[in-house]
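Engineer: Predicted model, plus sequence, below.
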Amino acid sequence: MEGAVRHKMSSATTAGIRSRGTRPSMNIGSYYEPAGENRYKPTAHAGGAWDPAEQHFSPLGGLVVHAIDRFVAGRPGEKLVLSRISYDILGRLALDECEIRVETLRPGRTIELVEAVVLIGDRAAVRARAWLLSSGDTRAVAGGDEGGEDGGGRLTPPEELASWSLTDVWPGGYIASVDVRPVAPPRPGRTTAWIGTGLDLVAGEASSPLASFVALIDTANGIAVRQSPTEWMFPNVDLTVHLHRQPEGRWTGLDTTVSFGPTGQGVTSTVLHDVAGPVGHAEQMLTVRPL
């Protein structure tokens, strides 16, 4: 998480926004390749922003959901839905093969708690816990998160927006792989944007819409930087995602605010969207210090 960053943030972060309707060439490939039972090898597309020789946590977070999906897929009974997942990043995420071990901590027919541990070089690098809840028809009482530009919670569709070259701010294979489309000009500490990718999460394996959606959430800490990442470090040490419905589609919407405190801590807070509107929230705790 603490590698040197090569690219200096420009004074106008919108300088890299392309004209509306144009798209960067879509990549062909994946973030990970299968490497055996519950084992995965990251490709160069998973390279980190603080250090391209490390994994960016965003696709790794999606890979953990993918592993949980596979863990629960073959079991009989009513399928529960992932409604909260909380990750703790325990150390350096080397761009090396990893193993993901999943187990049930609290079984149940309507509520279940599972834990996933990512091991890199036989060391626990990430520990995640996910609550799975039963589903039912609650449309009669559904409501909340009705913000957004149209009063119904929906953001401007990504197809109507221009792409922003986030590589003007960050290095790394992951950042180069995503299509970022701001809803409004990005500002220090405040950005709303769509994130998409043309890459598969795992080569040769179908991923759920949720795993693909989560694989883009950790980008939030990089789209609304308060200070140049060549002068300040502010990596996140965790990520917690709460969902009130399951996301759909290929785009992840991030309505993000970044706050720095006076004693070296910060928080990145995000309202999560798909094209139909808000789906939940994400929080990231930051450690803030000068380079």
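Structural biologist: Yep, that arrived.
Engineer: alpha carbons only for contacts and neighbour counts from here, please
Structural biologist: OK.
Engineer: what's the closest non-adjacent residue to Ala211?
Structural biologist: Once flanking residues are discounted, Ala211 sits nearest to Gly62: 4.8 Å by CA to CA, 6 or more residues apart in numbering.
Engineer: mind listing what's buried in the host helix or strand of Thr256?
Structural biologist: Here Thr256 sits within strand 252-260, counting by DSSP states H and E. Across strand 252-260, burial judged by 16 or more other CA atoms under 10 Å covers 252-260.
Engineer: That one: how far from the chain's middle?
Structural biologist: Distance of strand 252-260 from its chain centroid, counting by CA atoms, centre = their mean, to the nearest Å, is 11 Å.
Engineer: any idea which helix or strand comes after that strand?
Structural biologist: strand 265-274.
Engineer: tell me the angle that next one makes with strand 252-260.
Structural biologist: Angle, strand 265-274 to strand 252-260, by axes from the mean of the first three to the mean of the last three CA atoms, to 10 degrees: 160 degrees.
Engineer: and the helix or strand following strand 265-274, what does it pack onto?
Structural biologist: Using DSSP H and E, the helix or strand that directly follows strand 265-274 along the chain is strand 277-287. Where contact means 3 or more CA pairs under 8 Å, 6 or more residues apart in numbering; DSSP states H and E, strand 277-287 is packed against strand 238-243, strand 265-274.
Engineer: take the one below as the second:
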Amino acid sequence: MTRSDSTSDPTASFYRRIGDNRFEPTEHTQGAWREAEQHMGPASGLLAHALQTQYPRDDLQLCRISYEILGVISREPFEIEVEVVRPGRTIEMVEARMIISSRPAIRATGWRLATSDTAAVAGGGPAPMPGPEAWPNWDVAGFWSGGYIDSVDFRVDPASVPGSSRAWLRSDVGLVEGEPASDLATFTALVDTANGIAARQHPNRWAFPNIDLTIHYYRAPRFDDPARCWVGLDSTAIWGASGIGLTTTTLYDPSGPVGRAEQILTLRKLSDERPLA
């Protein structure tokens, strides 16, 4: 896959901060179906960043993030609001909202839990996945397009078939210009791509956007090598007979499995005149 020249710029970012809680999306957030929309991937990463950096708790791990997509994620300046919904010493819930033109576009709730040493009883994880060096680059241009897609490198298992795919993804684009982001927030920014990786039909013929994204992390993702910020996706998509689908994904970092993600889908033939939202 050939990356656009802009993504080779080490200062490239998905967002710029233009106020205390106000942000401007860059061209790297552009969605796949509509040019004027943001892709959910960078938006979910930014909200994870907000959940971690506002009202921070270094003694708790962000282990579940549930995103509700409440409307069109327009590619225009927006605000993020964060509040602690359920404070606690060992269990806490935090909520972040992306507000676009005075309207909530995405709501993200995150559970934070206290951690402890349970290595002696750990077990039950999924099988390991071959590393990104095992699979070739995927020329995504024949399937997906948009500024966000152009910012991502794809390595896809050649044995993948429509509805079942394994892949590694990485991007050189930072989350917020001039700001460090945690490995978890950087990882989260690529998870929503799972639905596109596991597509059962070509997106020129069918629309299958997800209206939510729920991620469970039983281990915080980590990138020991900055050059190996790879996100592994083992995804399966089920399309039902009544216009509803489900994409389920096991998540990996270079050290092994870290959790799971689920996305519920609305399935629509693009010849239909019904709007997507």
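Structural biologist: Cool, the structure landed. Note that the structure is predicted; figures quoted are calculated from it, not measured.
Engineer: picking up where we left off before, give the equivalent position in structure 2 for the residue nearest to Ala211 of structure 1.
Structural biologist: Correspondence of Gly62 of structure 1 to structure 2, assessed by TM-score structural alignment: Gly45.
Engineer: At which residues are the strands of the stretch 101-250 of structure 2 located?
Structural biologist: Ranges of strands within the stretch 101-250 of structure 2 are 103-114, 152-156, 164-171, 174-176, 206-207, 212-217, 231-239, 244-253, based on DSSP state E, counting those that start in this stretch.
Engineer: Serialize the ones you listed to a markdown table and add fields for distance to Ser74 of structure 2.
Structural biologist: As requested, these are exported to a markdown table (distance: least, CA to CA, whole Å):
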| stretch | distance to Ser74 of structure 2 |
| --- | --- |
| strand 103-114 | 8 |
| strand 152-156 | 21 |
| strand 164-171 | 22 |
| strand 174-176 | 18 |
| strand 206-207 | 18 |
| strand 212-217 | 16 |
| strand 231-239 | 26 |
| strand 244-253 | 24 |
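Engineer: quick one, whatever helix or strand Ala67 of structure 1 lives in and strand 123-133 angle?
Structural biologist: Remark: Ala67 of structure 1 resides in helix 57-73, with elements defined by DSSP H and E. Angle, helix 57-73 of structure 1 to strand 123-133, by the same axes, to 10 degrees: 60 degrees.
Engineer: For helix 57-73 of structure 1, buried residues please.
Structural biologist: Residues of helix 57-73 of structure 1 classed as buried by neighbour count (16+ other CA under 10 Å): 57-69, 71.
Engineer: Can you name every helix or strand that it contacts?
Structural biologist: Judged by 3+ CA pairs under 8 Å, 6+ apart, the packing partners of helix 57-73 of structure 1 are strand 98-106, strand 111-120, strand 200-202, helix 209-214.
Engineer: which one of those lies closest to Ser163 of structure 1?
Structural biologist: Of all those, helix 209-214 sits nearest to Ser163 of structure 1, with 18.6 Å by CA to CA.
Engineer: What residues in structure 2 pair up with the closest one?
Structural biologist: The aligned range for helix 209-214 of structure 1 in structure 2 is 183-188, by TM-score structural alignment.
Engineer: Mean distance between that stretch and structure 1 after superposition?
Structural biologist: Following superposition, stretch 183-188 of structure 2 is found to deviate from structure 1 by 0.2 Å on average (mean CA distance after the TM-score superposition for structure 1).
Engineer: who touches that stretch?
Structural biologist: Stretch 183-188 of structure 2 has contacts (CA atoms under 8 Å, 6 or more residues apart in numbering) with 41, 44-46, 48-49, 174-175, 220-223, 229-231.
Engineer: Next, the buried residues of it.
Structural biologist: For stretch 183-188 of structure 2, a neighbour-count test (16+ other CA under 10 Å) marks 183-188 as buried.
Engineer: Can I get those in JSON lines including distance to Asp157 of structure 2?
Structural biologist: Below are the buried residues of stretch 183-188 of structure 2 laid out as JSON lines (distance: CA to CA, whole Å):
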{"residue": "Asp183", "distance to Asp157 of structure 2": "24"}
{"residue": "Leu184", "distance to Asp157 of structure 2": "24"}
{"residue": "Ala185", "distance to Asp157 of structure 2": "25"}
{"residue": "Thr186", "distance to Asp157 of structure 2": "23"}
{"residue": "Phe187", "distance to Asp157 of structure 2": "20"}
{"residue": "Thr188", "distance to Asp157 of structure 2": "21"}
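Engineer: Centre of structure 1 to the edge, which residue is at the far end?
Structural biologist: For structure 1, the residue at maximal distance from the C-alpha centroid (CA atoms, centre = their mean) is Ala140, at 30.8 Å.
Engineer: Residue in structure 2 paired with it?
Structural biologist: By TM-score structural alignment, Ala140 of structure 1 lines up with Ala120.
Engineer: rewinding a little: of the strands of the stretch 101-250 of structure 2, which approaches Tyr15 of structure 2 most closely?
Structural biologist: strand 174-176 (4.8 Å).
Engineer: Next, count neighbours for the aligned partner of Tyr218 of structure 2 in structure 1.
Structural biologist: Aligning on TM-score structural alignment places Tyr218 of structure 2 opposite His244 in structure 1. A count of neighbours around His244 of structure 1, defined by other CA atoms under 10 Å, yields 16.
Engineer: Having no further points to raise, I will conclude here.
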